[in-house]
Structures are given as structure tokens and as C-alpha cells.
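Participant: give me the fold of what follows.
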Amino acid sequence: MEAKTPSASRTTMTDMVLPSETNALQNLFGGELLARMDRAASIAAGRHSRRITVTASVNHVAFNLAIPLGSVVTVEAAVSRAYNTSMEVYIDVWIEDRYNGKKTKANEAIYTFVAVDETGKPTEVPELLPETKLEISRYEGALRRKQLSLVLAGKMKPENATELKALFIKN
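Facilitator: Presented below is the predicted three-dimensional model:
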């Protein structure tokens, strides 16, 4: 299986916030944004694995800025790390000023997807080869996030979380 770069999975979806998608404050519903991020992340995971992918978890979501009615919203997703059968997908959400074109980062999220075969069983995915400084940073952070999640779930002993230990213990 040939390794791929994050750019091979990059997915960009742009849409406008409509009245039916807003709350009482005329801002995009958080659930609507979660759905948009899930769709973009699913496409990115599928592009990386060339398999059916399913959402395994939403690991992190930061609703940093409200997204007002009428906003042009761009959701960008790319695989940030590939494991045996799963992929971490990092998502950035941008708001575009329709009058001057300036983009402002509004939100971000990290989802985990699993590639499955025709019977629904997890199946292997290609290795990921990050290229840019940002891709390398997200790639390295992904292993720490995974180890932390496993330790907190009781599926890994803290002493085996080598990437986490390296943050706190200097040789």
C-alpha cells in the first residue's frame, strides 16, 4: 500500500449560512457546523484510504467564533495521521468577509475515522507522509493525542505512553 500526503486527502467545502440553519441569535447552529465538518472529514478520510469510512469519534471541537447568518463558511479537512485502520482528520473552519474577501479562522476540530471493507470490518489504510511544517506538527501531535486518549480510557498504561512522557521528562 503506497503512502500518501495530507494534500492528497485535502477537502474544501464552501457554503453560505441560511436562515433555516441558525439559532435564535441568528448564528449557525453548532450541530449544523458539526455535520458540515463530519462530511468534509469523511471525504478526506475516504480520499486517503479509498475505502468506506465511518466516524469513530469527535475528539476535539472548538467553537471559537459565532458564524452569523449570511456568512460564507469554508470547511477544510485533511488527514493528519494514519494508523493501522484509523485516521485522524484535522478540520479548520473559516469565515469569509463577502465584501473584502478576508478569511478569519472561526473554529477547528479533530475527528477519527475508521476505514471498513464491504462487510463493515476495519481494514488497513495507507501510511501518511506529512510535508509542511503545519502537517508535521499535526502529525506529531496526533500520536500524543491518541496516547492521552488511550491512557484516559484505561487502554494504555501511563508508563507506556512514550510520547506523553517525553513532554514531561527530559533525559
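Participant: alpha carbons only for contacts and neighbour counts from here, please
Facilitator: Noted.
Participant: just the buried residues of the strand ranked longest in the chain, please?
Facilitator: The single longest strand within the chain, with elements called by DSSP state E, is strand 103-116. Judged by neighbour count (16 or more other CA atoms under 10 Å), strand 103-116 contains these buried residues: 106-116.
Participant: same thing with stretch 84-98?
Facilitator: Neighbour-count burial for stretch 84-98 flags 85-96 (criterion: 16+ other CA under 10 Å).
Participant: which among those residues gets closest to residue 11?
Facilitator: If you rank those by distance to residue 11 using CA to CA, residue 91 comes first, at 9.4 Å.
Participant: pull the residues that contact the helix or strand hosting that closest one.
Facilitator: Per DSSP states H and E: residue 91 is located in strand 86-96. Here strand 86-96 makes contact (CA atoms under 8 Å, 6 or more residues apart in numbering) with 37, 41, 44-45, 67, 71-82, 102-115, 124-125, 138, 142.
Participant: related to what we said a few turns ago, what angle do strand 86-96 and the longest strand of the chain make with each other?
Facilitator: Between the axis of strand 103-116 and that of strand 86-96 there is an angle of 160 degrees, by axes from the mean of the first three to the mean of the last three CA atoms, to 10 degrees.
Participant: one more, please, to line up against the first structure:
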Amino acid sequence: MSEKNCERDDKMNTVKYVKDSQVEMTELILPSDANPLGFLLGGRLMHWIDICAAMSAMKHSGKVVVTASVDELNFLCPIKIGEVVILKASVNRVFRTSMEVGVKVFAMNPLTGEIRHANSAYLTFVAIDENGKPVPVPPIVPETDEEKRRYEEALLRRQQRLKHKEEIKNVRKQRVNNP
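Facilitator: Predicted structure coming up:
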């Protein structure tokens, strides 16, 4: 392979698409990943979800990212030892320095090929510079109907998150003023 093929393209594309942020990860469930009932530990899956989502956010932003929040994590069905976990992540929406990433998790029986939707999660990441300070992220353009739906829903989740944060702040303020 020539050196030219290994050179990094530093040009910041003005238009970035959801499909360009897509990441897929697979993991085989081993006994060390499971609880005493033989099902995948929730914490192990959460770890994999965070890694997959971070890779998607980094792929889109071209920056190091940190997890800012996990809005939803829905366990729909158990995943057994011997099954394969398939995690699919992509950036749903970009705000200024943050991005919402959706992760869909599937469980596959490697013997039959049967696939089940096992989990969905929404995480927010912030892009940071070498000093750990937030930096702007390029906007994302949804193309398909599904991408457009996720784009719109990401705004609703952000609004709910900010509203909840404000409500907590008000409750704390009332406690200080009325001990």
C-alpha cells in the first residue's frame, strides 16, 4: 500500500450525512459476559453501546468525544450465552458541540440466523479539543424518511432533557429558600 493511501484527508466536508456516521459492532456472548442465569449482563451491554456510539460520534465529528448523557436504554429481551450481539449506531442529530447517537442492538442465534431487536439506546456526546474544551461539530443531513424521523425525535429528547434539568434546578432552589 502506498503512503498516499494512508494519508488523512483533513478537509472538513461542509455536508455530512447520517450514513457516513454509521458504525456496526459485533460481540459473541461468552460465559464471562453473563449473569448466573446465562443472560448477558446489562452493564456489559451498556459498555458496548457506549463504545459503539462513541465511534459513530467520532466518525462524524472527527474529534475526540465524551459521553454527556444516556437518555434512554430499553432492554426488550434477554440475550443468551452463545448468541451474537450486533450493535448499529449512527448520529441522529447535531446541535452545536453535541450529537445525539442512536444505537440499535440485535441478538442473533448463530446456528439458526434468527435475529431479534433486543435493545435501543440514545446517547449524547460532546466533541472536545486537546484541552478538553467543547468544540463545534459539523451539521448532519438526514436523507431517508427513517433518518428524518430520528432527526426530529432527537430534538424532542433534547428539549425534554433540558426541561428536566431546569425542573431539578428549580426544586433545589426551592429547598434552599424554604429549608
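Participant: hmm, back to that, equivalent range in the second structure for the longest strand of the first structure?
Facilitator: Taken onto the second structure by TM-score structural alignment, strand 103-116 of the first structure occupies residues 115-128 there.
Participant: compared with the first structure, how much does the matching stretch deviate?
Facilitator: The superposed stretch 115-128 of the second structure is, by mean CA distance after the TM-score superposition for the first structure, a mean 0.5 Å from where its aligned residues fall in the first structure.
Participant: equivalent analysis for stretch 151-160 of the second structure, please.
Facilitator: With mean CA distance after the TM-score superposition for the first structure, stretch 151-160 of the second structure departs from the first structure by a mean of 0.6 Å once superposed.
Participant: okay, helices next: where are they in the first structure?
Facilitator: Along the first structure, counting by DSSP state H, helices occupy 6-9, 30-49, 133-152, 162-168.
Participant: where does the last one end up in the second structure?
Facilitator: Aligned by TM-score structural alignment, helix 162-168 of the first structure corresponds to no residues of the second structure.
Participant: and for the counterpart of residue 77 of the first structure in the second structure, the neighbour number?
Facilitator: For residue 77 of the first structure, the aligned residue in the second structure is residue 89 (criterion: TM-score structural alignment). Each residue near residue 89 of the second structure was counted by other CA atoms under 10 Å, and the total is 29.
Participant: for residue 89 of the second structure, give me its contacts.
Facilitator: Going by CA under 8 Å, 6+ apart, residue 89 of the second structure touches 21-24, 52-53, 56, 101-104.
Participant: and these, which two are the farthest apart?
Facilitator: Once CA to CA is applied, the contacts of residue 89 of the second structure give 21 and 104 as the farthest pair, at 14.0 Å.
Participant: let me see the contact set for the spatially most central residue of the second structure.
Facilitator: In the second structure, the centroid-proximal residue (CA atoms, centre = their mean) is residue 53; its distance is 3.2 Å. For residue 53 of the second structure, the contacting residues are 23, 89-90, 101-103, 123, by CA under 8 Å, 6+ apart.
Participant: quick check, nearest of the residues you listed to residue 160 of the second structure?
Facilitator: Lowest distance from residue 160 of the second structure to the contacts of residue 53 of the second structure (CA to CA) belongs to residue 123, with 13.8 Å.
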